[in-house]
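Participant: what's the 3D shape of this:
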Amino acid sequence: MEENIDSKEHGVTPQLFKQWRSPRFGNSNPQKIESTVWEWLVHSKLCGYLSTQKMDGPSPLDEGPTWSFDRFGQTKTQLPDGRIVYVGGEHEDHYDPDFHIYNDVIVEHPNGELDFYCYPKTDFPPTDFHTATLIGSKIVIIGSLGYPQERVQASTQLYLLDLDNFKITTIASCGESPGWIHGHEATLDTSQTSITVTKGLVEIESGSPMRENIDDWKLGIESWTWQRLTDRQWPRWELTRKDKARNHVYDIRRALWSHEVNWKEDHQEDMARLEKSMGFSVDFNLVKTLYQFDFPHESLVEDEEEYNVYWIYVDGVRVRFVEKMHCLTVTVEGSLSNQTLTSMKEQLISNLNELERSEWTINEY
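Facilitator: Down below sits the predicted model:
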């Protein structure tokens, strides 16, 4: 798609922008909508903030989120005839006034023309970080993060998009499903009779951190039956500060990085922010020893594809560490002795306590 398209080229005036600036649900399944404003926003790829600035308002603080095609967690499916089908996605983070999760379908034709389909919320809820699997003339939409109040922990969201008429219907599935999953991968088998779901995050309990999906699941397409393919009894832990405050591991790593690349001004700013937030002068070098243990193990590796993911190998078993804002999760991808596991937990707690000068706790699940 083109970028930085001027609004005048699409005939978008401030008055027209105000009429079409807001996301909307459809009145039918589907409701095809024509909007030169949305066309301009798709081609320009402007975020809500920049389009509002160009059109001189109104503010999302007064009028709600601004429609945008600049989204995370949106799926993009290439059809054999050259069309591209985009489904849902979210714009900005939850604290931003332009934050919105979409439930629309946008079709881009090879000549650049666009079709917009909107749906009643009851027929297709706001959906993001799902997967879209093309099977013939239909797309199977699996999973979603969604708004917290709309999540159903015991089930996996499933919808079917019919490309002949763009109607979306709920898939009533049975069997043991992954649960409320998002950010996963979905793979259609060669016979096109089932979809395998791997990876991703699952909400177990409202208000609690998401857990990694460590198992594999199969969805039979003819019967829409879920089947658990694995039941990995891997040791998993979640480490958090006892005071429930956010941790500073990422910020400390940032300070280490700015020091190593010799960005002096950035490093000084990083250290000043850390000292203000933590109340003491941080030894940023301690983060380099966070995953060093006194038993034999291979050197730490940083994942090049996944953000804030590190791992080591102990006796041939990969141990994976995921650093998050409010917790550190550990997954032992195999079997290790109880002595090794106990020692690892004790040393991790000790290292984190020393790094942040705050007491940490561990929860096993």
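
Participant: drop to CA atoms for contacts and neighbour counts, all remaining ones
Facilitator: Will do.

Participant: can you map out the helices along the stretch 251-365 of the chain?
Facilitator: Secondary structure of the stretch 251-365 of the chain (DSSP state H, counting those that start in this stretch): helices at 264-278, 338-356.

Participant: Would you do the same for the sequence below? I want to compare the two.
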Amino acid sequence: MSTAPNPNSQSDETASGVALVRPSPSPPSSNGDSEEPMSLIQAALVDNYDLVVEKLETTRDLEREEYGETALSNACSLRTVSVLLAAGANIKRISHQGRRALVGLPPECSDEVLSTISPQQFLSDRCRRFGTKNPDHLNVPFWDAMIRSGVSAFEAGQYFEQKFAVKRESFFSPATWCAERHGQSIARLPDGRVIQVGGEHEDSYDPDFCIYNDVWEHHSDGSFVVYSYPEDVFPPTDNHSSTLMGTHVYIIGCQGYGEKRRYGHTPVFRLDTATFVIEEVEMTGEAPGWIYQHAAVAVSEREICVSGGKVIKSEVDEGENDVEYILDVSECRWRRKTPDL
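Facilitator: A predicted model of the protein is given here:
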């Protein structure tokens, strides 16, 4: 288990020892001049918590976008992220900094922690590694340092090249393991733990592009554990959903590597939050197909509603999903949601 400073012992702003630098908010206009009142999205961007609370009027405000950003995707501090999630913001829109704050890490990224890693550790541990058992608790110092630092694979490579003249052999060398990801799901447990699953770093044209199959278990004291799995037990998974149902997290959907997709099939995996064993669950009924970037919400003790997202039907056929599906986890069965009358 890797440990970090207790996030509850100090404020989000000073957890890294360096205050976050953000622009000062302009006060909302109330005197009829040309200056527009600050929106919820702008209030989140400058971390004006009181104004965020004031502006939270309807759930539609949470999904409103400005230049492709929502309030949650602009939020960086723990209290602002928490109040937006409590109000119903879609956790898929959380930023890398907001995700770090939520698990008890300093929101701002820094390569300072990489100074604890030797060039030998970097060279031996820089690549993704599949587990050999289910689960496989991997204690890899470089990975732990990357989670704490939050920097990109490129930034880590630059750090070790400049400090130790250590660099990748070629453009085609394996990707450098990285904790800065998108398409990574996050699930919060009642006991204070936070679980992050899979995700990808960079796009397919980048030498550090990689889709991961690991699970991170964060504890409220700031410590965390990294689990990996055999590829045939839990394949690299990104742009999926993670929904807590009792003591299990249901991992639904995936974008994945093109050659690994099973068109017409919807992958569903069940993660035991006590043992961290993952198993694939075979489902019957009418499933969405190879779906990703969707929303999945528990609507009862046994049912998950899956909506939105995209469905890949073949190498040349991909479209938006406009159907709501219900997954009954007790019967292991999919069905289309019956329209409300």
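
Participant: Kindly provide the TM-score of these chains.
Facilitator: The TM-score (TM-score structural alignment, normalised by the length of the second structure) is 0.65; 228 aligned residues with a Cα RMSD of 1.5 Å.

Participant: circling back: possible to save the helices of the stretch 251-365 of the first structure as JSON lines with distance to residue 20 of the first structure and mean neighbour count?
Facilitator: Rendered in JSON lines, the data for the helices of the stretch 251-365 of the first structure read as follows (distance: least, Cα to Cα, whole Å; neighbours: other Cα atoms under 10 Å):
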{"stretch": "helix 264-278", "distance to residue 20 of the first structure": "41", "mean neighbour count": "15"}
{"stretch": "helix 338-356", "distance to residue 20 of the first structure": "48", "mean neighbour count": "16"}
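
Participant: what's the closest of those helices to residue 240 of the first structure?
Facilitator: Ranking the helices of the stretch 251-365 of the first structure by proximity to residue 240 of the first structure (Cα to Cα) places helix 338-356 first, at 9.5 Å.

Participant: The closest one maps to which residues in the second structure?
Facilitator: Per the alignment by TM-score structural alignment, helix 338-356 of the first structure matches no residues in the second structure.

Participant: how distant is that helix from the center of its chain?
Facilitator: Relative to the mean C-alpha coordinate of its chain, helix 338-356 of the first structure is positioned 29 Å out (Cα atoms, centre = their mean, to the nearest Å).

Participant: Quick one: list the elements packing against it.
Facilitator: If contacts are counted by 3 or more Cα pairs under 8 Å, 6 or more residues apart in numbering; DSSP states H and E, helix 338-356 of the first structure sits against strand 360-364.

Participant: buried stuff in the strand it packs on?
Facilitator: Going by neighbour count (16 or more other Cα atoms under 10 Å), the buried part of strand 360-364 of the first structure is 360, 361, 362.

Participant: just these now: which is nearest residue 113 of the first structure?
Facilitator: residue 362 (53.6 Å).

Participant: one step back: how about the helices of the stretch 251-365 of the first structure in a markdown table, adding distance to residue 238 of the first structure?
Facilitator: As requested, those are exported to a markdown table (distance: least, Cα to Cα, whole Å):
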| stretch | distance to residue 238 of the first structure |
| --- | --- |
| helix 264-278 | 22 |
| helix 338-356 | 10 |
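
Participant: between these, which gets nearest to residue 208 of the first structure?
Facilitator: helix 338-356 (20.8 Å).

Participant: Just give me the neighbour total for the corresponding residue of the first structure for residue 141 of the second structure.
Facilitator: Under the alignment (TM-score structural alignment), residue 141 of the second structure pairs with residue 36 in the first structure. Residues near residue 36 of the first structure, counting by other Cα atoms under 10 Å, number 17.

Participant: cool, and residue 65 of the first structure?
Facilitator: By the criterion of other Cα under 10 Å, residue 65 of the first structure has 22 neighbours.

Participant: what's the answer for the one 4 residues further on, then?
Facilitator: Under the neighbour criterion other Cα under 10 Å, residue 69 of the first structure is assigned a count of 24.

Participant: part of a strand, is it?
Facilitator: No: assessed with DSSP: H, G, I helix; E, B strand; the rest coil, residue 69 of the first structure is coil; it does not lie in a strand.
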